[in-house]
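Q: I would like to see how this sequence folds:
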Amino acid sequence: GPGCVLGLFTNRFFVLRGYDMKTYDRLNRILILLVILSFVMAIPAFAQTPSSDPDEKAYEEAKQDAMGICPPIFLRDENGNTINPVSRVNADVPYSPKQTCGKCHDYDKITQGYHFNQGKGEKMTKNFAQTYPWCTSPGQYGGRW
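A: Sure thing, here's the model as predicted:
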C-alpha cells in the first residue's frame, strides 16, 4: 500500500489484524528511523580504506611503534659528533651509547644494571679470545657481536 517501507508493513496487514492507522504510522516511522540509523552506523566502516599493499601497511605500523619508543636520533661518536653512515660522515668511527642515548636516558643508571655489567670481571679464555677477538669479555659486558 502507499506509504509502506520496503513492503514490510502494509495497510492491509494492519487492517486485517485490527490495528488502527496510528499504530501503522508509528511503526513505519520507527522502521524508517532504524534503516537510517543502520546506514549512518555503517558509514565509518566504509570510510576506512585499508592499504592494498600489506608490506606498506606493516611498514607504517612498525614506524608508528618505533616512534612511540624513541624519536628519530643521530648516532654520535665519543666526542658527540654526528655519525651518518649513509652520507659517509664519520662512518669509520664507532658510535658511543653514552653520547647517542645519554641525551635522553640516564646513562649512569643504565650502566649500573645487572645485564650491563654481566661478565665484567670475567677473563676470556685463550681459545675464546682467538675465536672472537672483538669481544672484551665472555659475558655481556663490553658487547658481544
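
Q: from here on, contacts and neighbour counts on C-alpha atoms
A: OK.

Q: buried sites along the helix or strand hosting Ile43?
A: Using DSSP states H and E, Ile43 sits within helix 21-47. By 16 or more other C-alpha atoms under 10 Å, the buried positions in helix 21-47 come out as 24, 28, 31.

Q: What is it packed up against?
A: The helices and strands touching helix 21-47, judged by 3 or more C-alpha pairs under 8 Å, 6 or more residues apart in numbering; DSSP states H and E, are helix 11-16.

Q: Second input sequence below; structure requested for side-by-side comparison:
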Amino acid sequence: ETFVELFGGGKAELILENPNDVLECNIEIKVQPPGKNVQNIDLLSGGEKGLAAIALLFSILKVAPSPFCIFDEVEAALDDVNVARYARYVRRMTTNTQFILITHRRGTMEEADVLYGITMQEEGVSKMLELQTADMAKKLGIS
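A: Next comes the predicted model:
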C-alpha cells in the first residue's frame, strides 16, 4: 500500500530467493510502476529506484515504528511531482515518528514545521538559523 501511494499506482513485492533459509538468503525486490511491466529494481531509473527504496523504508517504519528517523537527501533524484508525494507522506508519518530531513528540495521544505539552516557569514564561523514555518505563514498572511 505504501508503494502504491508513493507511486500513484503499480505494485511491489519482496521475494525470498530461498524460503527454506530466510536468515541467509537474498531478497529480490520486484516492482511495477504504473503503466510499466514488472521488473527487478536494478532496471528502474534513478528516481524510481529512490522512490521504491523510500517506500520500503516507510513500510518498515509502519511495521516497526521508531521515535525518530533521519533522512539525508533521500528525495534528491526525484522529480517535483514525486518530491511532493514523498513530502506529504512524511507529513502523515509524523504522528508516530519525528523526522529530521536534510534536503535542498523546495517541495520537502514546504511541508516542514521548522527549517534549520547553517550559514557562514564570516570565515570559519558557522551560524544556525531557525524558521518556524507556521509563524512565517502568518506573517505573510498565507496561514
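
Q: How close are the two chains, by TM-score?
A: Once superposed, chain against chain, the TM-score is 0.21 (TM-score structural alignment, normalised by the length of the second structure); 55 aligned residues with a C-alpha RMSD of 5.4 Å.

Q: Going by distance to Ile43 of the first structure, which of the buried residues of helix 21-47 of the first structure wins?
A: Distance to Ile43 of the first structure, by C-alpha to C-alpha, is smallest for Leu31 among the buried residues of helix 21-47 of the first structure, at 18.9 Å.

Q: Please tell me how far the closest one sits from Phe13 of the first structure.
A: To Phe13 of the first structure, Leu31 of the first structure is 15 Å away according to C-alpha to C-alpha, to the nearest Å.

Q: Which parts of the second structure are strands?
A: 11-16, 27-32, 39-40, 68-72, 98-102, 114-122, 125-132 (DSSP state E).

Q: all helices of the second structure, in order?
A: 2-7, 46-63, 80-93, 106-109, 133-140 (DSSP state H).

Q: The second one to strand 68-72, inter-axis angle?
A: Just to be clear, that refers to helix 46-63 of the second structure. Taking axes from the mean of the first three to the mean of the last three C-alpha atoms, to 10 degrees, one finds that helix 46-63 of the second structure is oriented at 170 degrees with respect to strand 68-72.

Q: elements contacting helix 46-63 of the second structure?
A: Packing partners of helix 46-63 of the second structure (3+ C-alpha pairs under 8 Å, 6+ apart): helix 2-7.

Q: Show me what counts as buried in the helix it packs on.
A: By neighbour count on 16+ other C-alpha under 10 Å, the buried set for helix 2-7 of the second structure is 2-4, 6-7.

Q: cool, and stretch 131-142 of the second structure?
A: Residues of stretch 131-142 of the second structure classed as buried by neighbour count (16+ other C-alpha under 10 Å): Thr133.

Q: for stretch 40-57 of the second structure, same thing?
A: By neighbour count on 16+ other C-alpha under 10 Å, the buried set for stretch 40-57 of the second structure is 41, 47-56.
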